[in-house]
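A.B. asks: Fold the following for me, if possible:
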Amino acid sequence: MNLSVKDIFSVTLILFSVIDIIGSIPIVIDLRKKAGHIESFKATLVAGVLMIAFLFFGKSILNLFGIDIGSFAIAGGIVLLLMGMEMIMGIELFKSEPEEASASSIVPLAFPLIAGAGTMTTIISLRAVYALENIIVGILLNLLFVFVVLKSSSWLERKIGPGGFSIIRKVFGIILLAIAIKLFKTHINF
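C.D. replies: Presented below is the predicted three-dimensional model:
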C-alpha cells in the first residue's frame, strides 16, 4: 500500500474542484423539482462506479470505440451547454416522463454532472501522477460529500428560498455555459 495523506488530500481537492457539487446545488434542486425526488444513494453509487471504472478502464474504453478524450469532453460539454440554457432561459429540454423519474438520478445527475467528462479526464490525468490507492480514497471522500449534498438538497432549497433559488439558478446556468464553452475551446482544434 502506497497511501499518502498528502497525496490523498491533493487528489481529493482536485476532484472536489472538478466535480463542484456545491456549484451544482441549483441544478440538483431543479432536477429534484422536475422528478419529484432524487435518489441520492443511487446517483452517488452510479457516479462512483463510473469514476472507479474509468480509473481502471477509461483509456481502454474510449480507445475501443475510437473516441479520444477531446471528443468525450465535447460530448459532455454539449450536455452541460443544454443544461445551462435550460437554467437561464427557463425552458425545458430534458423532459422527464413519470416512468423515467428514477432515471433522472442517473442522467444528467450521476452522469455528466457528477461523473462527467471533466471528472473522467481528470481521473485519467491523476493516474499518471498519483498512486492508484490514493486516487481511490480521494474518489470515495468526494462521493461521501456528494451524497451529503444530494441528501440535503430539500433543506438547502428551504434555506435559499424561491427568489434566491431563481437568482442562483441563473447565475449557475451562466457558469455551466462557461464550463461548456471552455470544454469546446480546449478540445476543438481548428
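
A.B. asks: only C-alpha atoms for contact and neighbour calcs from this point on.
C.D. replies: Noted.

A.B. asks: Could you pull out the buried residues of the helix or strand hosting residue 6?
C.D. replies: Element membership of residue 6, judged by DSSP states H and E, is helix 5-19. For helix 5-19, burial by neighbour count (16 or more other Cα atoms under 10 Å) applies to 7-12, 14-16, 18-19.

A.B. asks: helices or strands up against whichever helix or strand comes after that helix?
C.D. replies: Downstream of helix 5-19, the first helix or strand assigned by DSSP H and E is helix 25-35. Packing contacts for helix 25-35, counted by 3 or more Cα pairs under 8 Å, 6 or more residues apart in numbering; DSSP states H and E, involve helix 153-187.

A.B. asks: here's the other one to compare against:
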Amino acid sequence: MNELLGFGLLAFTSFFTLINPLGTMPIFMTMTKDLNTNDRTHTAKKASIVACITIIAFAFSGQLLFNFFGISVDSFRVVGGVIFFLMGMDMLQARLASIKVQEDKVRTYINDISITPLAIPMICGPGALTNAIVLMQDAESVEKKAVLIGTIFIVMFLTYIILYSSSRIIKLLGETGNNVMMRLMGLIVMVIAVEFFFSGLKPILQDIFPVVT
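C.D. replies: Sure, this is the predicted structure:
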C-alpha cells in the first residue's frame, strides 16, 4: 500500500509540475481574452481532454515505439532528465512557455487553439510525454498502472479547473505570486530531472564498464 502511495505521489508531483497549469494560465487568458465565458470554458475543457488522451496514448504505446526504433528505456530516462532540467531552469527563472501568440494572429486560429497550441505542446509537452512513458515502464504491476492512469486523470481535471478559474487565480496570486509559484515548481522539476538522469545513466555505465566479480 505504501509503495502504491509513493508511486502515486511521484506521478502526481511530476505530472503537475511538468504540465504546469499555473504557468499556462496567463497564456491561456491571452489567447481567450476575446471569448465569452462559455467559449472559454469549452476551450479549457477540450484542451484538457485532448492532452489527457495524448498522454495516456503515449504511456501505453511508448514501449512499442522503443522496440520499433531500438531505443532503451534507460536512454530515454537520460534524455528525459535533460529535458526536465532545462524546463526546470526556465521555470526557476519564472519564464513562461516559449510559445508566444501574436495578437494579430489570435483570431485566425482561435477556434482551434484548444488543440494547438494549448493541448499540444503547452499542456501536453515533451516533458509530460516523457514522464508518462517512463512511469508506465516503471509500473510493473496492474495496480501501479491503474494508479498512474488515475493520477493522469486527476492532474488533467485539476488543469481544467485551474484554466477555468484562471481569471480569479491570477488576480488572487498577482504577478509576484505567479512568479514564486513557477520558481517552486521549477525547483521540483529539476530535482526530478536529476533522479531520472542518474537512474538511466547508471545501468548504461554498468553495461559499458561491467564490474568483474
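
A.B. asks: Quantitatively, what TM-score do the chains reach?
C.D. replies: Taking TM-score structural alignment, normalised by the length of structure 1 as the basis, the two superposed chains have a TM-score of 0.69; 181 aligned residues with a Cα RMSD of 3.7 Å.

A.B. asks: one step back: tell me how far the helix holding residue 6 of structure 1 lies from the chain's centre.
C.D. replies: Centre-to-centre, helix 5-19 of structure 1 and its host chain are 15 Å apart (Cα atoms, centre = their mean, to the nearest Å).

A.B. asks: can you check stretch 68-84 of structure 1 too?
C.D. replies: Centre-to-centre, stretch 68-84 of structure 1 and its host chain are 12 Å apart (Cα atoms, centre = their mean).

A.B. asks: same thing with stretch 173-185 of structure 2?
C.D. replies: The chain centre lies 18 Å from the centre of stretch 173-185 of structure 2; the measure is Cα atoms, centre = their mean.

A.B. asks: so where in structure 1 does it end up aligned?
C.D. replies: Counting by TM-score structural alignment, stretch 173-185 of structure 2 pairs with residues 160-172 of structure 1.

A.B. asks: list the buried ones in the matching stretch?
C.D. replies: 165-166, 168-172.

A.B. asks: Just the residues contacting that stretch, thanks.
C.D. replies: 23-24, 26-27, 84, 87-88, 157 (Cα atoms under 8 Å, 6 or more residues apart in numbering).

A.B. asks: Quick check: the two most widely separated of those?
C.D. replies: 84 and 157 (19.0 Å; Cα to Cα).

A.B. asks: So which of the two has more stuff around it?
C.D. replies: Neighbours per residue, other Cα atoms under 10 Å: of residue 84 of structure 1 and residue 157, the larger number sits with residue 84, 25 against 17.

A.B. asks: was I right about the more buried one contacting residue 174?
C.D. replies: Yes - at 6.3 Å, residue 84 of structure 1 counts as touching residue 174 under the criterion of Cα atoms under 8 Å.

A.B. asks: Just the closest of the contacts of stretch 160-172 of structure 1 to residue 48 of structure 1, please.
C.D. replies: Relative to residue 48 of structure 1, the closest of the contacts of stretch 160-172 of structure 1 is residue 24; by Cα to Cα it sits at 17.0 Å.

A.B. asks: State the helix or strand in which the residue nearest to residue 176 of structure 1 when sequence neighbours are not counted lies.
C.D. replies: Leaving aside its sequence neighbours, residue 176 of structure 1 sits nearest to residue 84 (Cα to Cα, 6 or more residues apart in numbering; 5.1 Å). Using DSSP H and E, residue 84 of structure 1 sits in helix 69-89.

A.B. asks: That helix packs against which elements?
C.D. replies: Contacting helix 69-89 of structure 1 under the criterion 3+ Cα pairs under 8 Å, 6+ apart are the following elements: helix 117-127, helix 153-187.

A.B. asks: mind checking how far the last one is from the chain centre?
C.D. replies: Here the centre of mass of C-alpha atoms in helix 153-187 of structure 1, compared against the chain's by Cα atoms, centre = their mean, lies 13 Å away.

A.B. asks: State the distance from residue 117 of structure 1 to residue 153 of structure 1.
C.D. replies: Per Cα to Cα, to the nearest Å, residue 117 of structure 1 is found 24 Å from residue 153 of structure 1.

A.B. asks: no no, residue 122 of structure 1
C.D. replies: According to Cα to Cα, residue 122 of structure 1 and residue 153 of structure 1 sit 26 Å apart.

A.B. asks: again with residue 113 of structure 1
C.D. replies: For residue 113 of structure 1, the distance to residue 153 of structure 1 - Cα to Cα - is 15 Å.

A.B. asks: just residue 53 of structure 1 next, same as before
C.D. replies: From residue 53 of structure 1 to residue 153 of structure 1 the distance is 27 Å (Cα to Cα).

A.B. asks: Same question for residue 174 of structure 1.
C.D. replies: 21 Å.

A.B. asks: Check residue 68 of structure 1 too.
C.D. replies: 35 Å.

A.B. asks: Which one of those two is surrounded by more residues?
C.D. replies: residue 153 (20 against 13).

A.B. asks: How many residues are close by the closest residue in space to residue 132 of structure 2 that isn't next to it in sequence?
C.D. replies: Ranked by Cα to Cα, 6+ apart and with sequence neighbours excluded, the top spatial neighbour of residue 132 of structure 2 is residue 59, at 4.8 Å. Residues near residue 59 of structure 2, counting by other Cα under 10 Å, number 23.
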